[in-house]
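>>> I'd like to go over a predicted model; first the sequence, then the structure.
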Amino acid sequence: MVELNAALFAEIFTVQAVAAYIAIGIVAGFLAGLLGVGGGSVLVPALVWAFKLAALSGQWNFRLALGTSMATILFTSVSSVRSHHLHGAVRWDVVKNFIPGILLGTLFGTFLARHVSTTFLIVFFALFMGLASFQMFFEYKPKPGRVLPGRNGQMGVATFIGTASSLVAVGGGALTVPFLVWCNVSIKNAIGTASAMGFPIALGGTIGFIFNGWTAPGLPTGSLGFVYTPALLFTVVASVLLAPWGAQAAHILPAPLLRKVFAAVVFGIAVNMMRGVF
């Protein structure tokens, strides 16, 4: 265990890195409350950039971004869901049916993330977010008679959402919100319910990323498995403060317009990450 002396502390907590972590937390926290997406779609690429700014070099940086994003969502989701619950926008019956599948899927997804290549993870992340942004932008209207499946059906969907979400370290809203809307759940209830899904997804994902990264060689000082605690500290503080503001805005501002803007931003991030690979 490396002792965190003054010189090492100054090296880890540079002004540029701390400012970047706080800025990332502000944006991610507001988006988590606003759209129920956990903020991971912004957190992951932003943390990769911040790690370069902090001069972290190593083969694990993308996985550290995934794990740190998951751990941040663990805190952000609590702040976000509280505000949505006060507005009566959380379908707790759906949350209850989703939780077993979510936990199973996230643990499996983090196992996959440890054993597949970084290029695969980046491509999967970009394609995942590109498809999610397409769905969010065009807001396909479901058939009027379509309803949520039964308990087993919801658990199966939750397992898939948990696996995919942990692979790309998002709170699940990018899939949960479109699925619930597709089943004729109102957009505000879908966003509020998705924010509640963020906690079990982040819990299973964080445990998985810590466990699967525990013995990884060459991790930077301050890492807890694939969770980089210096980044986690500042992103959490900023995101938890901003998440309730985002949730308030979700019940005031026109959600369809905001979803389209966010979808465009997410699509741009996905395209930029694909460019970096190819």
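Yep, it's here.

>>> from now on I want contacts and neighbour counts done on CA atoms only, so please keep to that.
Noted.

>>> could you pull out the helices for the stretch 101-250 of the chain?
118-138, 151-168, 173-182, 187-213, 229-250 (DSSP state H, counting those that start in this stretch).

>>> between the fourth one and helix 173-182, how many degrees?
Yep, that's helix 187-213 we're talking about. Orientation note: helix 187-213 sits at an angle of 150 degrees relative to helix 173-182 (axes from the mean of the first three to the mean of the last three Cα atoms, to 10 degrees).

>>> helix 187-213 packs against which elements?
Judged by 3 or more Cα pairs under 8 Å, 6 or more residues apart in numbering; DSSP states H and E, the packing partners of helix 187-213 are helix 15-35, helix 61-86, helix 92-115, helix 151-168, helix 173-182, strand 227-228.

>>> switch to 7 Å and redo it
Here helix 187-213 touches helix 61-86, helix 92-115, helix 173-182, going by 3 or more Cα pairs under 7 Å, 6 or more residues apart in numbering; DSSP states H and E.

>>> now that helix: how far from the chain's centre is it?
Counting by Cα atoms, centre = their mean, to the nearest Å, helix 187-213 is centred 7 Å from the centre of its parent chain.

>>> CSV please, covering the helices and strands packed on helix 187-213 and showing mean neighbour count and distance to R275.
Formatted as CSV, those follow (neighbours: other Cα atoms under 10 Å; distance: least, Cα to Cα, whole Å):
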stretch, mean neighbour count, distance to R275
helix 61-86, 27, 16
helix 92-115, 21, 21
helix 173-182, 24, 22
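
>>> which one of these lies closest to L8?
helix 61-86 (19.1 Å; Cα to Cα).

>>> mind checking how far the closest one is from the chain centre?
6 Å.

>>> between that helix and helix 118-138, how many degrees?
Following the same axes, to 10 degrees, one obtains 30 degrees for the angle between helix 61-86 and helix 118-138.

>>> putting a second one here so we can go through both:
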Amino acid sequence: MNKNIKKIPLSHFHLIKKPTMNDFEYISEWLTDAYNNHKELKGYALYHNLNSFIHDAFVEHTVFVIRHKEKAVAFLTFSPPKDGIKITFRAVCVNPNFLRMGLATYLHKSAIKHYQKRGCLVAELWNVCRESYKLGISMGFIQKREKNKSDEVSMVKILVDTRKQNYNAKIRFVVWNDCYADTNTKPFYSWSLNFLRDKKPIIRSIDFEWTVGIIKDNKVVYSYIAKHFFDIFPIGGNYIYIDENKAKMILESIKL
């Protein structure tokens, strides 16, 4: 942060959920400095994309901005849930003169609150750098478990209370940690499909190719590859989502 700039209370900033191209033009003036002054961003491709996906976010209204004295000093781009359950945060950047004032955290929390009211259940930080990783941890995100490891790191936060693991229920939805897994082995995940008392949904990030199934009375009665299993993946990503209605549909489909 510039030593000549005093820390400004958050109440002096204004969140803009429908920024204009004037905001984009002003951001264009300081984004290069933000990139050049950042210790970690050499080679971090997100910040080279001012005139591609960052510009597109302003056109498509998938960006929140923070203004100070009518000038845009921070922004957050994202992919909204649309017909799915997940919001994915893609790039956050703050004018170098306004760092360490909580603006990045405020942008993320504001977007989460906004889309939670519209049914969003999962938030994901995509391809995070070290500073974004620290930010995610501070907001309760955890590193996403990836079957196929890569240099990209994503983080996830489930925004609602979810069903706890249960390996003893009479009828269970289960996940084996492999494609075409040996279903005689112990499942990696297991949840009761009885929603009479516990109305919490099943939400879990998994690889599309893992094997899922139903166990009744400790016997596997149905199993298949996850991506073909009764549309348990909502639109927009590899998150299993099973609520009470989906559980009924699954059990009726296999006549249990």
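Cool, got the structure. Treat the numbers as computed from the prediction; the structure is a model and nothing was measured.

>>> TM-score of the superposition?
Once superposed, the chains reach a TM-score of 0.30 (TM-score structural alignment, normalised by the length of the second structure), with 133 aligned residues with a Cα RMSD of 6.1 Å.

>>> mean neighbour count, the helices of the stretch 101-250 of the first structure: which tops it?
Of all the helices of the stretch 101-250 of the first structure, helix 187-213 carries the top mean neighbour count, a mean of 27, counting by mean count of other Cα atoms under 10 Å.

>>> just send the helices of the stretch 101-250 of the first structure back as JSON lines, with distance to F9 of the first structure too.
Output for the helices of the stretch 101-250 of the first structure, formatted as JSON lines (distance: least, Cα to Cα, whole Å):
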{"stretch": "helix 118-138", "distance to F9 of the first structure": "29"}
{"stretch": "helix 151-168", "distance to F9 of the first structure": "30"}
{"stretch": "helix 173-182", "distance to F9 of the first structure": "36"}
{"stretch": "helix 187-213", "distance to F9 of the first structure": "22"}
{"stretch": "helix 229-250", "distance to F9 of the first structure": "10"}
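
>>> so which of the helices and strands packed on helix 187-213 of the first structure gets nearest A247 of the first structure?
Of all those, helix 61-86 comes closest under Cα to Cα, at 6.0 Å.

>>> what's the angle between the closest one and helix 151-168?
140 degrees.

>>> ok, back up a step: mind checking which of the helices of the stretch 101-250 of the first structure is nearest I73 of the first structure?
helix 187-213 (5.9 Å).

>>> and the angle from that closest one to helix 15-35?
Using the same axes, to 10 degrees: helix 187-213 of the first structure against helix 15-35 is 140 degrees.

>>> on that earlier part again, in a markdown table, list the helices and strands packed on helix 187-213 of the first structure along with distance to A7 of the first structure.
Converted to a markdown table, those look like this (distance: least, Cα to Cα, whole Å):
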| stretch | distance to A7 of the first structure |
| --- | --- |
| helix 61-86 | 22 |
| helix 92-115 | 32 |
| helix 173-182 | 41 |
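
>>> for L242 of the first structure, which of the ones you listed is the nearest?
helix 61-86 (8.7 Å).

>>> from the contact counts, what lies against the closest one?
If you count contacts as 3+ Cα pairs under 7 Å, 6+ apart, helix 61-86 of the first structure packs onto helix 15-35, helix 40-53, helix 187-213, strand 227-228, helix 229-250.

>>> okay if I get the ones you listed as CSV plus distance to M136 of the first structure?
Formatted as CSV, the entries for those read as follows, by distance: least, Cα to Cα, whole Å:
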stretch, distance to M136 of the first structure
helix 15-35, 11
helix 40-53, 13
helix 187-213, 11
strand 227-228, 29
helix 229-250, 15
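
>>> for the helix or strand hosting G136 of the second structure, buried residues please.
Per DSSP states H and E: G136 of the second structure is located in helix 130-138. For helix 130-138 of the second structure, the neighbour count (16 or more other Cα atoms under 10 Å) marks 132-133, 135-136 as buried.

>>> ok, then the element right after that helix?
With DSSP H and E, the next secondary element past helix 130-138 of the second structure is strand 142-143.

>>> can you name the next helix or strand after that next one?
According to DSSP H and E, the helix or strand after strand 142-143 of the second structure is strand 155-158.

>>> name the helices or strands packed onto that following strand?
strand 122-125, strand 142-143.

>>> show me what the longest one is packed up against.
By that I understand strand 122-125 of the second structure. On a contact count with 3+ Cα pairs under 7 Å, 6+ apart, strand 122-125 of the second structure meets strand 86-94, strand 155-158.

>>> which residues in the stretch 1-150 of the second structure form strands?
For the stretch 1-150 of the second structure, the strands defined by DSSP state E, counting those that start in this stretch occupy 14-16, 63-68, 71-79, 86-94, 122-125, 142-143.

>>> reformat those strands as a markdown table; add mean neighbour count.
Below are the strands of the stretch 1-150 of the second structure laid out as a markdown table (neighbours: other Cα atoms under 10 Å):
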| stretch | mean neighbour count |
| --- | --- |
| strand 14-16 | 16 |
| strand 63-68 | 22 |
| strand 71-79 | 22 |
| strand 86-94 | 22 |
| strand 122-125 | 24 |
| strand 142-143 | 16 |
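
>>> TSV for those strands, including distance to Y189 of the second structure?
Listed next are these as TSV, based on distance: least, Cα to Cα, whole Å:
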stretch	distance to Y189 of the second structure
strand 14-16	40
strand 63-68	35
strand 71-79	28
strand 86-94	21
strand 122-125	19
strand 142-143	18
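
>>> and K219 of the second structure, which of these is closest to it?
Of the strands of the stretch 1-150 of the second structure, the one closest to K219 of the second structure (Cα to Cα) turns out to be strand 122-125, at 31.8 Å.

>>> quick revisit: go through the helices and strands packed on helix 187-213 of the first structure and name the closest to A132 of the first structure.
Of those, nearest to A132 of the first structure by Cα to Cα is helix 173-182, at 5.7 Å.

>>> picking up where we left off before, looking at the helices and strands packed on helix 61-86 of the first structure, which is nearest to S166 of the first structure?
Closest to S166 of the first structure of those is helix 187-213 (Cα to Cα; 5.5 Å).
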